[in-house]
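Student: Pasted the sequence and its predicted model underneath.
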Amino acid sequence: MKFVVSSATLLSHLQAISRVINSKNTLPILDCFLLELDGNVLTITAADNETRLETKVEVNSSEGAGSLAVNSKNLLDPLRELPDQPLTFDVNDETLEVFIYYHNGKYNFVGLKGDEYPKPKELKDSAIVLNIPAETLFNGINRTVFATADDELRPVMNGIYFDITADDLTFVASDGHKLVRVIHKDVKGDGRSSFILPKKPANLLRTLLPKESGTVELKFDENNAYITMSNFVMICRFVEGRYPNYNSVIPQNNPNHVTLDRLALLNALKRVSVFSNPASSLVKLQLSEDKIVVSAQDIDFLTSAEEVIPCQYNGSVMNIGFKAVFLIDMLNNIPSADVKIELSDPSRAGIILPAENEENEDMLTLLMPMMLND
């Protein structure tokens, strides 16, 4: 088979799907891209054992049809150094030797048989279809993926939980210390269904979705999903197991309410946390009527810092401790100028909310406190 394709177009599609390929694979063929030519359309696939990503490129001219697997480095590394120009791929169907001709040179290597590449899992007839606006899916993943765990003992915590009802779609992520729940009212299922999307495909979607517009089709059964975008199709396996009841850990009666500028608190935490004990990253928030005192200290090195931030506070005077890196993560991911913090007492989780939610979106974050010594 033979075809001509723009080097810049090919490179952008290869780079987008190459993130699926693991640095170490049990199957050597998973180090490869699968190229399949049919008419003037070249389908390129990259995969690992759990996730598969396909994209289509229109070629300028073609002869023949077929498939072969090509080592990803052999394609990607030289293409990165080439200026945009037509590339001619000439593949010997018998020996699988590939010649790539460009403006003032050529290179060649030998591919592998395309039919040895793993096939995608088929969905069951009972598969459910859900259409989600690309922006909604991006926001749900982007606001929650940072809170997923890396826990070999509890793999269900290592992904984003999609909770679908006839009223809304809820994205949840938690590592046991922090939890994020984002409810989207603009997506409704036909009934109750749910799945856990692993962290790797979630991060891949996070890079692909900003370039998408319109809706994304999510078709899934108990074990796998086909996620169809305008330029890409992702096939991934879910994390198996039951997700914990996330609503039961959200404290309901929180009489102490703070409203303050998100960036003021975020920047104060970044400065003050430098002086916290590196092992614990503990910062103390001292809450009183019109101000929060943010403080940290490292007794071993006799360093300390404190800053005062104005706020509106309704509640009793309270000292509460949090892990600074977690609190900074949360504030970085809340899309609002002001935040509300709701607290019951220093031993119970604090709830951090955007003062104003985005349209059709309801976001809640929760952070477990740390014990203060004094």
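Tutor: Noted; the coordinates are in hand. Numbering: from 1, shown residues only.

Student: okay, CA-based contacts and neighbour counts for the rest of this
Tutor: Noted.

Student: how about the nearest residue to Asp186, chain neighbours excluded?
Tutor: Take Asp186 and drop its neighbours on the chain: the residue closest to it by CA to CA, 6 or more residues apart in numbering is Asn360, 6.0 Å away.

Student: Burial check on the one you found, number of neighbours?
Tutor: 12 (other CA atoms under 10 Å).

Student: got it, and the one 5 residues further on?
Tutor: Applying other CA under 10 Å, we find 27 residues neighbouring Thr365.

Student: Could you measure from the residue nearest to Asp186 over to Asn108?
Tutor: Applying CA to CA, to the nearest Å, the value for Asn360 to Asn108 is 53 Å.

Student: quick one, what contacts the residue nearest to Asp186?
Tutor: Applying CA atoms under 8 Å, 6 or more residues apart in numbering to Asn360 gives the contacts 184-186.

Student: One more pass at 10 Å, please.
Tutor: Contact analysis of Asn360 by CA atoms under 10 Å, 6 or more residues apart in numbering lists 136, 168, 183-187.

Student: So which of the residues you listed belong to helices?
Tutor: The helices, defined by DSSP state H, take in Thr136 from the contacts of Asn360.

Student: now for the contacts of Asn360, which pair is the farthest apart?
Tutor: Thr136 and Asp168 (11.7 Å; CA to CA).

Student: list residues touching both of the two?
Tutor: Residues touching both Thr136 and Asp168 comprise 184-187, 360-361, with contact defined as CA under 10 Å, 6+ apart.

Student: and which of those is nearest Asp290?
Tutor: Closest to Asp290 out of these is Glu361 (29.4 Å), distances taken as CA to CA.

Student: any idea how far the closest one lies from Ala16?
Tutor: Glu361 sits at a distance of 29 Å from Ala16 (criterion: CA to CA).

Student: One more: Asp175?
Tutor: Counting by CA to CA, the gap from Asp175 to Ala16 is 28 Å.

Student: same deal with Leu367?
Tutor: 34 Å.

Student: Between those two, which is the more surrounded one?
Tutor: Taking other CA under 10 Å, Leu367 and Ala16 do not tie; Leu367 has more neighbours (22 against 17).

Student: who touches that one in this structure?
Tutor: Leu367 sits next to 174, 176-180, 250, 322-323, 326-327, 330, 348-352 when contact means CA under 10 Å, 6+ apart.

Student: So Ala202: helix, strand or coil?
Tutor: Three-state assignment for Ala202 (DSSP: H, G, I helix; E, B strand; the rest coil): helix.

Student: wait, isn't it in contact with Arg143?
Tutor: No. Using CA atoms under 10 Å as the test, Ala202 is too far from Arg143 to be in contact (11.2 Å).

Student: take a look at this one as well, against the first:
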Amino acid sequence: MKFVISSSALLSLLQTTGKVISNKNTLPILDYFLLELKDGELKVTASDLETTLVGTIKVESVEKEGLIAAPAKLMLDSLKEFSEQPLTIEANESTWEIKVSWKSGSLALPGTSGLSYPAIPELNEEKKEFTFEVETLQNGVGKTIFATADDELRPVMNGIYINMDAEGFTFVATDAHKLVKYTDESQTGGVTASFILPKKPANLLRAVLPKEDEPIRVAFDAKNVMFRLKSHMLICRLIEGNYPNYNAVIPAANPNKVIVDRVELLNAIKRVAVCSNQATNLIKLDIASSVINLTAQDLDFSVSANESLPCNYDGEAITIGFKSTFLVEILSNIETPSVLVELADSTRAGVFKPVYDDKQTSTTLMLLMPMMINA
């Protein structure tokens, strides 16, 4: 194998695909990139057995095609030190040595045979196929991923639940404390189906989607899902199991409604939370007429803080407690200047919604369970 390629283009491709590689691989070959040169294209594959990411790039000139596994860490560490310049990469298929040459020098890395690299999973004939608009997938993953859990006992909550039907797409994530539901009615997949996408491939998608401008083709069966992008292909094992009935925990009637400046509320929570109990991070909200009063205290260290904010409130006076770190996460993941908070009472979940100036084809609902306030 011998070809010429731009150093920065190769580094960018390896950095993206390299995010799949785990620190604790069960097979030594998984610490390598699989490089395959064919038809003027370099295909780079990285895998952790659960998730596989394949990236492709056009190369400038090909002298000889081939297949080799290259050590991931050594490749990345060496390429980071190059300014933009053409590199000649040559692999000896008898000694498996990889030689990288440039204008003023060269380096040699120990490769290995790529024949033992795990094969990409094949989808069965009963697979379902549809397309995602880039914006739909980007928003769906981006707005929900922070609410996924890390729960070994309930693995279904460690991913994003994606549902398709005639009404559109729904993305849901929850960790039992907070829940996010994002619905997009601007497109339908043409199929009625659902699957649970694990957190790691969801994060990989979020990293590569900003560079995409064409619809993403998706195919999945009972075990795996495949996303085909312009220059990448992501295949991952799905989380098996039934997702909890999330609609059952969303309060239907919330008579108390608050509209408040999101950034002002977010900053006030951050200031007051400095004095909250380090174990609970409890912050208390007293809401009445047109004022939200935020209070936090830590009796162990005799510290306390409070701040008042103007708001637009419709409802009876209410006092409710939330974990400040969760409040910050939720408010940071809403993009509108104002936020609508719907409350029933101090024991039921608060519902947070962005306030839009115009009609939207997508809706975001975020739910946060309250904390008990000690009298």
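Tutor: Thanks, I have it. These figures come from a predicted structure and were not determined experimentally.

Student: returning to that earlier point: please report the distance of the residue nearest to Asp186 of the first structure from Leu169 of the first structure.
Tutor: Asn360 of the first structure is 11 Å from Leu169 of the first structure, where distance means CA to CA.

Student: anything in contact with each of the two?
Tutor: Common neighbours of Asn360 of the first structure and Leu169 (CA under 10 Å, 6+ apart) are 136, 183-187.

Student: Identify, from those, the entry nearest to Tyr313 of the first structure.
Tutor: Ile183 (26.6 Å).

Student: what's the burial count for that closest one?
Tutor: For Ile183 of the first structure, the count of nearby residues is 21 (other CA under 10 Å).

Student: Could you do Lys24 of the second structure as well?
Tutor: Neighbours of Lys24 of the second structure under the rule other CA under 10 Å: 10.

Student: Make sure it is indeed in a helix.
Tutor: No. Using three-state DSSP, the assignment for Lys24 of the second structure is coil, not a helix.

Student: who's in contact with it?
Tutor: For Lys24 of the second structure, the contact set (CA under 10 Å, 6+ apart) comprises 30-31, 48.

Student: quick one: it from Tyr356 of the second structure, how far?
Tutor: As judged by CA to CA, Lys24 of the second structure and Tyr356 of the second structure stand 45 Å apart.

Student: try Lys43 of the second structure
Tutor: 43 Å.

Student: of those two, who's got more company?
Tutor: Using other CA under 10 Å as the criterion, Lys43 of the second structure and Tyr356 rank with Lys43 on top: 20 against 14.

Student: Please say which position in the first structure that one maps to.
Tutor: Counting by TM-score structural alignment, Lys43 of the second structure corresponds to Thr43 in the first structure.

Student: so how far does the strand or helix carrying its match sit from its counterpart in the second structure?
Tutor: Using DSSP states H and E, Thr43 of the first structure maps to strand 41-47. Aligned to the second structure and superposed, strand 41-47 of the first structure gives a mean residue distance of 0.7 Å (mean CA distance after the TM-score superposition for the first structure).

Student: Buried residues in whatever helix or strand comes next after that strand, which are they?
Tutor: Following strand 41-47 of the first structure in sequence order, the next helix or strand is strand 51-58 (DSSP H and E). Under the neighbour-count criterion of 16 or more other CA atoms under 10 Å, strand 51-58 of the first structure has 51-58 buried.

Student: Can you tell me which of these is closest to Ile341 of the first structure?
Tutor: For the buried residues of strand 51-58 of the first structure, with Ile341 of the first structure as the reference and CA to CA as the criterion, the closest is Thr51, at 38.1 Å.

Student: what sits against Phe20 of the second structure?
Tutor: You called it Phe, but residue 20 of the second structure is Val. Counting by CA under 10 Å, 6+ apart, Val20 of the second structure makes contact with 30, 45-53, 200-201, 203-204.

Student: how about 6 Å then?
Tutor: Each residue near Val20 of the second structure by CA atoms under 6 Å, 6 or more residues apart in numbering is listed here: Ser47.

Student: Assumed it was part of a helix.
Tutor: No. The assignment for Val20 of the second structure, made by three-state DSSP, is coil rather than a helix.

Student: where's it relative to Val156 of the second structure, distance?
Tutor: 21 Å.

Student: for Ser7 of the second structure, same thing?
Tutor: For Ser7 of the second structure, the distance to Val156 of the second structure - CA to CA - is 41 Å.

Student: which one of the two has more residues nearby?
Tutor: Val156 (26 against 19).

Student: and the residue nearest to Leu299 of the second structure when sequence neighbours are not counted, helix, strand or coil?
Tutor: Nearest residue to Leu299 of the second structure in three dimensions, chain neighbours excluded: Asn277, at 7.8 Å (CA to CA, 6+ apart). Following three-state DSSP, the label given to Asn277 of the second structure is coil.

Student: Pretty sure Asn277 of the second structure sits against Asp298.
Tutor: Yes. Look at Asn277 of the second structure against Asp298 with CA atoms under 6 Å: they come within range, at 4.6 Å.

Student: Asp298 of the first structure versus the residue nearest to Asp186 of the first structure, what's the distance?
Tutor: Using CA to CA, Asn360 of the first structure is found at 43 Å from Asp298 of the first structure.

Student: which residues does Thr43 of the first structure contact?
Tutor: 35-36, 55-56.

Student: Using PyMOL, define a selection of the buried residues within the contacts of Leu367 of the first structure.
Tutor: Selecting only the buried entries of the contacts of Leu367 of the first structure in PyMOL, with 16+ other CA under 10 Å as the criterion:
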select buried, resi 174+178+179+180+250+322+323+326+327+330+348+349+350+351+352
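
Student: So which of the contacts of Leu367 of the first structure belong to strands?
Tutor: Per DSSP state E, strands hold the following members of the contacts of Leu367 of the first structure: 174, 178-180, 322-323, 350-352.
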